[in-house]
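Peer 1: Pasting the sequence and the predicted model now:
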Amino acid sequence: MGKLTTHILNLTCGKPAANVKIELKRLGEEAILVKEASTNADGRVDAPLLAGEELVSGEYVMEFHAGDYFASQKMNTADQPFLTIVTVRFQLTDPDAHYHIPLLLSPFGYQVYRGS
C-alpha cells in the first residue's frame, strides 16, 4: 500500500519544525486542494498525507508555510520573512510506493529530497 509522508527539520536550531501548515494540491487543469495538515512536535504530520487508494499517480505540489512558522518562532531577522511559502512540485508514478519528502529549512534557504 503506497503512501506520501513528510517531515520538516529547522536547521537553525537543529530541531523538528512543529506547527507548520502544509497544503497538498493535485495538479491538472487547475490545482485542487487534496489535504491540509500541520506538523506535530516531531515535525511530522500525524498520518500520511496520502495513503492507499488516495495515492493516485499524477503531479502534485506541496506548500510549506515557512514564513508563518518562522514568525511564530520569532526567527525572522527583518520585518518581512524572506521565505513565505516553500513550494515543492513532484510526480507520483507508483501508487504502491512510499514517497517521503523531507524539508530541511532555515529562514533564508531550504533543501528538499526524496527520502525513504
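Peer 2: Looks like it arrived, so ask away.
Peer 1: Please count neighbours and contacts with C-alpha atoms only from this point.
Peer 2: Will do.
Peer 1: Give me the most central residue, this structure.
Peer 2: Central residue of the chain (Cα atoms, centre = their mean): F64, 4.7 Å from the mean position.
Peer 1: okay, now the one to match up with it:
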Amino acid sequence: MRLHVGDYYRSRGTQLPQPAFMDIQVFRFGLSDLSQHYHLPVKLTPWGLSCFRGAA
C-alpha cells in the first residue's frame, strides 16, 4: 500500500515544510489466506501515521 501523505495534505490546504516530513509512505504486508477479509485501519497526520491489522 502506498500513501501519498504529502500530496493529500497539500490538496487540503495544509502548509508543509520542504521537504515534507512525510511524503510517500509504503506499507508492505502479506496475506496468508486470500479467502479472508482484511481490514487495515490507518491513522494519519502530516507528522506520523500507523497502520495495523484490524479485526476481520
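Peer 2: Perfect, I can see it now. This structure is a prediction, so every number in the text was calculated from the model and none was measured.
Peer 1: rewinding a little: doesn't I22 make contact with the residue nearest to the centre of the first structure?
Peer 2: Yes. Between F64 of the first structure and I22 there is a contact under Cα atoms under 8 Å: 4.7 Å.
Peer 1: Quick check: the aligned residue in the first structure for H37 of the second structure vs L24 of the first structure, distance?
Peer 2: The equivalent of H37 of the second structure in the first structure is H98 (alignment by TM-score structural alignment). As judged by Cα to Cα, to the nearest Å, H98 of the first structure and L24 of the first structure stand 16 Å apart.
Peer 1: try A78 of the first structure
Peer 2: From A78 of the first structure across to L24 of the first structure, the span is 28 Å (Cα to Cα).
Peer 1: now swap in P81 of the first structure and tell me
Peer 2: According to Cα to Cα, P81 of the first structure stands 22 Å off from L24 of the first structure.
Peer 1: Those two: which is more packed in?
Peer 2: Under the criterion of other Cα atoms under 10 Å, the comparison of P81 of the first structure against L24 puts L24 first, with 22 against 18.
Peer 1: Show me where the first structure has its helices.
Peer 2: Secondary structure of the first structure (DSSP state H): helices at 66-72.
Peer 1: what about the strands in it?
Peer 2: 3-10, 15-16, 21-26, 32-38, 50-51, 58-64, 86-92, 98-106, 109-112 (DSSP state E).
Peer 1: F70 of the first structure: which of these is closest?
Peer 2: Minimum separation from F70 of the first structure across those (Cα to Cα) falls at strand 98-106, 8.5 Å.
Peer 1: Number of residues surrounding the nearest residue to A55 of the second structure once chain neighbours are set aside?
Peer 2: Closest residue in space to A55 of the second structure, ignoring its immediate chain neighbours: H39 at 6.6 Å, by Cα to Cα, 6 or more residues apart in numbering. For H39 of the second structure, the neighbour count with other Cα under 10 Å is 11.
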